[in-house]
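*Asks:* Show me the folded form of this:
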Amino acid sequence: MLVLVTGATGKVGQVLLESLLSEPRWAHARIRALCHNRSMPPQDRLEIIRGSIADRAVVEMAMAGVTHVIHMATVKEDPLTAMDVSVKGMFWLLEAFRVSPTGQQFMLIGGDCVVGHIIMPYDAPITENSPRKPYPGVYALSKLLEEVMLEQYYIQYGINGCCLRSPWIMEKDDFRYVLSFGADQFGGPGWDELITPGDRERFHAQGLVPLLIDATGRPLRRNFVHVSDLVAAILAALDNTATRQNLFNIAMNSPVDYGEVAARLAETRDLASVRVETPFHSNWLDNSKARLTLGWAPKINLERMVDDAFAYVRAKDDPRKVWYVG
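*Replies:* Next up, the predicted model:
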């Protein structure tokens, strides 16, 4: 087994590589990482190839002898590079895979931006059969094009592939900074879009956490997944015949309720909250298919995600690094 991993140096990629290289059940697997802007030192069973995924020659070299592809490389709201990575890069990977004499499985790691996460409304839980409704922006468009391109290769060429669609991925103390009114806030929504600069400064000084309210006036419910649970799902899907030409939602069993978050922090950390009215929609990314088909279940629930994030203490050699702004 030779597994090509794109996006190997990112938040998910690093945890995935550690698992592939350390878990006994994958002791027979060799890993090849295709790296572009960042790299890592090679080690036993890990080979590094440098170059752009948009370069056909680089992709064909990276695909030589590969049996399994785990494609995670992406860019966020960057119209200058999004199509090169998500369209051209995906195309070259799929073209090399479909004619490969060794290729066995192509796995795409997608995102809930293709169903609009909290921007687009749904009147029922979002399943793998729900209509795609990406929110505005090049990132959501690029992830939608990846999913559709993969599905077309099922139809046109009959390849064995699957897509794992995840929501916002948390690790370490990420969720603590999701709730910050300070300059260290991680991800969206940017508070300046919803409250005045004066209120933001005051809330930060008072040590308050946001209780986000959705468009119906109830606490917002938003989907998350912990990086360890996503990696567990990837490994459950890897070389699994049940995944053939399938799409799976990979998320917590229920969305995070900001009302419950505020209550948890008041109880365990004596932190007060403040209501923040938003135009967002509460949605539920249903993971039933993944739990049934893959035998996978997330281990990180709301209480643990909150508790772990606020208790996390970083070592001196572990500076906070924001891979993408969220």
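
*Asks:* okay, CA-based contacts and neighbour counts for the rest of this
*Replies:* Fine.

*Asks:* which residues touch Leu220?
*Replies:* 212-214, 257-259, 280-282 (Cα atoms under 8 Å, 6 or more residues apart in numbering).

*Asks:* The stretch 51-200 of the chain: helices as residue ranges?
*Replies:* 56-63, 82-83, 90-98, 138-157, 174-178, 197-205 (DSSP state H, counting those that start in this stretch).

*Asks:* Mind checking which of the contacts of Leu220 land in strands?
*Replies:* 212-213, 257 (DSSP state E).

*Asks:* so, if you compare these, which one comes nearest to Ser228?
*Replies:* Asp257 (20.7 Å; Cα to Cα).

*Asks:* Setting aside sequence neighbours, what's the nearest residue to the closest one?
*Replies:* In space, Asp257 comes closest to Arg221 once its chain neighbours are excluded; the distance is 4.4 Å by Cα to Cα, 6 or more residues apart in numbering.

*Asks:* What is the burial count for the one you found?
*Replies:* Neighbours of Arg221 under the rule other Cα atoms under 10 Å: 22.

*Asks:* how much space between Glu147 and Ala237?
*Replies:* Distance, Glu147 to Ala237, using Cα to Cα, to the nearest Å: 17 Å.

*Asks:* before we move on, what about Met61?
*Replies:* Met61 is 25 Å from Ala237, by Cα to Cα.

*Asks:* Have a look at these two and say which one is more surrounded.
*Replies:* Between Met61 and Ala237, counted using other Cα under 10 Å, Ala237 has the larger neighbour count: 24 against 13.

*Asks:* so that one makes contact with Thr243?
*Replies:* Yes. Assessed by Cα atoms under 8 Å, Ala237 is found in contact with Thr243 at 6.3 Å.

*Asks:* quick one: common contacting residues for those two?
*Replies:* Leu294.

*Asks:* does Ala266 sit in a helix or strand, and which one?
*Replies:* Counting by DSSP states H and E, the element that carries Ala266 is helix 258-269.

*Asks:* got the contact list for that helix?
*Replies:* Applying Cα under 8 Å, 6+ apart, the external contacts of helix 258-269 come out as 209-213, 219-221, 271-273, 302-303, 306.

*Asks:* Next, the structure of the following sequence, for comparison with the previous one:
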Amino acid sequence: MTVLVTGAAGFIGAYTCQALAARGEHVIGLDNYNDYYDPAIKRDRVAALCPQVDIRALDLADRDGLAALFAEVRPVRVVHLAAQAGVRYSLQNPHAYVASNLEGFVNMLELCRHGGVGHLVYASSSSVYGDSATPPFSEEQRIDRPRSLYAATKAANELMAYSYAQLYGLRATGLRFFTVYGPWGRPDMAPLLFSRAVLAGRPIEVFNQGRMRRDFTHVSDIVAGILGALDRPAGNDLALHEVFNLGNHTPVELERFIGVIEQAAGVPARKVYKPMQPGDMIETMADTRRAAEAFGYEPRTPIEAGLPPVVHWCREYFGNHA
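*Replies:* Next up, the predicted model:
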């Protein structure tokens, strides 16, 4: 009864593999270990979090390789977390998003359809809410006004999964993640960027003059939501395709977020205020009632508890002069 996890060397993927393996699941992973950020971090992450999991080096665009893997391991459930991430990078390299998030997602849908996969759980993003969003963001709100190509590809994934559910009976669940953080996180995101800079005495860029609010969500809460969605039993009363927010439903002001990092690091931040970045959203806030009702999702980690371990991990992993 194999569970296949894509993006298994990624931040959320490695923690998901760890949690699945810890409860006795037979887990196979795949990851292309691309250089969007240093692949050494991905390999170290796997060694630290899920060394016992068999992770294959494979790209989502490799249809023959993916088909061979599905034929070999015959996954019953798939957690599809692999994607080209990053709002700002989508402004620089749009073709990477087409290859991974669109072509790669179709490849995964086709393999799940023909491979008899019972449940596909896939990563969407809070970015899909775009200019139509009114906090708190609920799953009923429109997602047809994205602020970036990255957001557009994630919204497209939801439409593609819906169409496969209706056409072929492929059961799929999309999860809209809200600003995930934790030790071993992505080095291009604010929690690690800010923590490393403060520890090293470098200035940090604070966009929109600091007037930003984010629904920062600890990776342990996200993984609990992934497993809850994955385990939700099939039934006649459930739609074949469903979408859920996974967030902390408590937006945090950026200045407060930086203050927690300063306190954990023991030094003040050198802040350089900048105007709003193209593609960014001023505020994100998840309405998580649907996930709570469906599978008991209940985030438990405030930034005061979850952020200091990130700072301490950065100090240990990267060193004070990273």
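
*Asks:* Quick check: TM-score for this pair?
*Replies:* After superposition, the two chains reach a TM-score of 0.75 (TM-score structural alignment, normalised by the length of the second structure), with 286 aligned residues with a Cα RMSD of 3.5 Å.

*Asks:* how about JSON lines for the contacts of Leu220 of the first structure, with neighbour count and distance to Met120 of the first structure added?
*Replies:* Shown next, in JSON lines, are the contacts of Leu220 of the first structure (neighbours: other Cα atoms under 10 Å; distance: Cα to Cα, whole Å):
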{"residue": "Leu212", "neighbour count": "27", "distance to Met120 of the first structure": "16"}
{"residue": "Ile213", "neighbour count": "22", "distance to Met120 of the first structure": "15"}
{"residue": "Asp214", "neighbour count": "20", "distance to Met120 of the first structure": "12"}
{"residue": "Asp257", "neighbour count": "20", "distance to Met120 of the first structure": "17"}
{"residue": "Tyr258", "neighbour count": "23", "distance to Met120 of the first structure": "18"}
{"residue": "Gly259", "neighbour count": "18", "distance to Met120 of the first structure": "21"}
{"residue": "Phe280", "neighbour count": "20", "distance to Met120 of the first structure": "8"}
{"residue": "His281", "neighbour count": "23", "distance to Met120 of the first structure": "7"}
{"residue": "Ser282", "neighbour count": "25", "distance to Met120 of the first structure": "9"}
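
*Asks:* Quick check: chain neighbours aside, which residue is closest to the corresponding residue of the first structure for Pro94 of the second structure?
*Replies:* Using TM-score structural alignment as the criterion, the counterpart of Pro94 of the second structure in the first structure is Pro79. Of all residues not flanking Pro79 of the first structure in the chain, Val138 sits nearest, at 6.2 Å (Cα to Cα, 6+ apart).

*Asks:* do the same with Tyr154 of the first structure
*Replies:* Here the residue nearest Tyr154 of the first structure, using Cα to Cα, 6+ apart, is Gln245, at 6.5 Å.

*Asks:* if we can go back for a sec, could you measure from the match of Pro94 of the second structure over to Ala64 of the first structure?
*Replies:* With distances taken as Cα to Cα, Pro79 of the first structure is found 30 Å from Ala64 of the first structure.

*Asks:* Tell me which of these two has more neighbours.
*Replies:* Neighbour count, other Cα under 10 Å: between Pro79 of the first structure and Ala64, Ala64 has more, with 16 against 13.

*Asks:* Can you get me a residue count around the closest residue to that one other than its chain neighbours?
*Replies:* Distances taken as Cα to Cα, 6+ apart put Ser100 closest to Ala64 of the first structure, at 7.9 Å, once the chain neighbours are dropped. Per other Cα under 10 Å, the neighbour tally for Ser100 of the first structure reads 16.

*Asks:* Ser100 of the first structure corresponds to which position in the second structure?
*Replies:* Aligned by TM-score structural alignment, Ser100 of the first structure pairs with Gly115 of the second structure.

*Asks:* does that match really touch Arg74, like I thought?
*Replies:* Yes. Applying Cα under 8 Å, one finds Gly115 of the second structure in contact with Arg74, separated by 7.0 Å.

*Asks:* Now list whatever residues contact both of the two.
*Replies:* In contact with both Gly115 of the second structure and Arg74: no residue, using Cα under 8 Å, 6+ apart.

*Asks:* Could you pull up the contacting residues of Val198 of the second structure?
*Replies:* Neighbour list for Val198 of the second structure: 204, 261-262, 265, 267-270 [criterion: Cα under 8 Å, 6+ apart].

*Asks:* Pull out the buried members of those.
*Replies:* Burial by neighbour count, judged by 16 or more other Cα atoms under 10 Å, picks out 204, 261-262, 265, 269-270 from those.

*Asks:* Run a quick neighbour tally on Thr217 of the second structure.
*Replies:* 27.

*Asks:* That one pairs with which position in the first structure?
*Replies:* Match for Thr217 of the second structure (TM-score structural alignment): Val225.

*Asks:* can you confirm that match is in a helix?
*Replies:* No. Applying DSSP: H, G, I helix; E, B strand; the rest coil, one finds Val225 of the first structure to be strand, outside a helix.

*Asks:* Wait, it touches Ile169, no?
*Replies:* Yes. Counting by Cα under 8 Å, Ile169 is a contact partner of Val225 of the first structure at 5.1 Å.

*Asks:* residues shared between the contacts of those two?
*Replies:* Among the neighbours of Val225 of the first structure, none is also in contact with Ile169 (Cα under 8 Å, 6+ apart).
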